[in-house]
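Engineer: coordinates for the following, if possible.
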Amino acid sequence: MLFTWQTDSICVVFQWWRMYNRFTVAISFLGIVGLGVGYELVRELTRRYESYINSVSRGDDMLLPLIIKRYLPDRSMRDRLILSFLYAFQVLYSFFLMYACLCLFL
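Structural biologist: All right, here's what the predicted structure looks like:
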């Protein structure tokens, strides 16, 4: 990838995702912004699922300090697998988004 000001048949990420003129550059930019919004949605869903697991598994016991409450290992194997999948998907999504931005701007 080289830095260029030309908008002549630039491949963004995939072979079929090409920019031929300023209109397709603008559409690609909006698509990458949409991917960024989707990434933030995935992050928020992961956070909500994790807080749901924490509230269901531990209850709202005010006797335990928050630091101790956070590190109690009482999550089920299913919950751990789902969270692992969500975190892995988040990392994959973030690398794809970073590569798409890099291809668009360089």
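Engineer: only C-alpha atoms for contact and neighbour calcs from this point on.
Structural biologist: Noted.
Engineer: now do the strands in the chain.
Structural biologist: Under the criterion DSSP state E, the chain contains strands at 10-11, 18-19.
Engineer: got a list of what the residue nearest the centre of the chain touches?
Structural biologist: Nearest to the geometric centre of the chain sits Y39, at 3.4 Å (Cα atoms, centre = their mean). Contact analysis of Y39 by Cα atoms under 8 Å, 6 or more residues apart in numbering lists Q90, Y93, S94.
Engineer: which ones among these lie within helices?
Structural biologist: Among these, the members falling in helices (DSSP state H) are Q90, Y93, S94.
Engineer: for the comparison step, fold the sequence that follows:
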Amino acid sequence: MGHGGDMDMGEGQCSMNMLFTWSSKNLCIIFPQWRVTGTASLLISLLAIIVLTAGYEWVRDMSRRYEQSHSAHLQAYNGNTQPEESRVSEISSLLSPGKDARTNAEKKGVIIKAAFYAAQVFYSFFIM
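Structural biologist: Below is the predicted model of the structure:
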């Protein structure tokens, strides 16, 4: 049955096993250049996949830790508020102190959280 192309699965082609199989003949992992050729390369590839997955979990952990420290940092801005009668007087400023610093910290936090999220999504698609 011709489909207009050469379907020869020779030595240069990656294996297209879609079902659970024990065959590692011409098995390509992630890229066609990352090819399993024998038992040693299969074991090295499995170890590399374990390292990649551990790296993904490390990125997730760093993201969670940053979010906790960032929220604690923002809570410090809320903890510096004083009662209304002691804050306002004729010589005090009507602008709340630290408001710009809090806004800048929030913006920086959003950017860093977005970068962590982008790294996690890239990593998850890569190891999928």
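Engineer: what is the neighbour count of I68 of the first structure?
Structural biologist: 8 (other Cα atoms under 10 Å).
Engineer: which residue in the second structure aligns with it?
Structural biologist: Using TM-score structural alignment, I68 of the first structure has no partner in the second structure.
Engineer: among the strands of the first structure, which is nearest L83 of the first structure?
Structural biologist: When these are compared by Cα to Cα, strand 10-11 sits nearest L83 of the first structure, at 34.0 Å.
Engineer: which part of the second structure matches that closest one?
Structural biologist: Mapping strand 10-11 of the first structure onto the second structure (TM-score structural alignment) gives residues 27-28.
Engineer: and stretch 42-52 of the first structure, by the same measure?
Structural biologist: Going by TM-score structural alignment: stretch 42-52 of the first structure matches residues 59-69.
Engineer: report the mean deviation for the matching stretch after fitting onto the first structure.
Structural biologist: Stretch 59-69 of the second structure, aligned to the first structure and superposed, deviates on average by 0.6 Å (mean Cα distance after the TM-score superposition for the first structure).
Engineer: which of the residues in that stretch are buried?
Structural biologist: V59, R60, S63, Y66, E67 (16 or more other Cα atoms under 10 Å).
Engineer: what about stretch 26-45 of the second structure, start to end distance?
Structural biologist: 13 Å (Cα to Cα, to the nearest Å).
Engineer: in that stretch, which residues are buried?
Structural biologist: Buried-residue list, stretch 26-45 of the second structure, by 16+ other Cα under 10 Å: N26, L27, C28, I29, R35, V36, L42, S45.
Engineer: check contacts around the residue nearest to the third one when sequence neighbours are not counted.
Structural biologist: With Cα to Cα, 6 or more residues apart in numbering as the measure, R35 is the residue that lies nearest to C28 of the second structure, at 4.4 Å, once sequence neighbours are left out. Under the criterion of Cα under 8 Å, 6+ apart, the neighbours of R35 of the second structure are C14, N26, L27, C28, I29, S41.
Engineer: I'd like the buried residues of stretch 26-45 of the second structure as CSV, with distance to R87 of the second structure appended.
Structural biologist: CSV is the format used below for the buried residues of stretch 26-45 of the second structure (distance: Cα to Cα, whole Å):
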residue, distance to R87 of the second structure
N26, 74
L27, 70
C28, 67
I29, 64
R35, 69
V36, 70
L42, 68
S45, 64
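Engineer: thanks a lot, catch you later.
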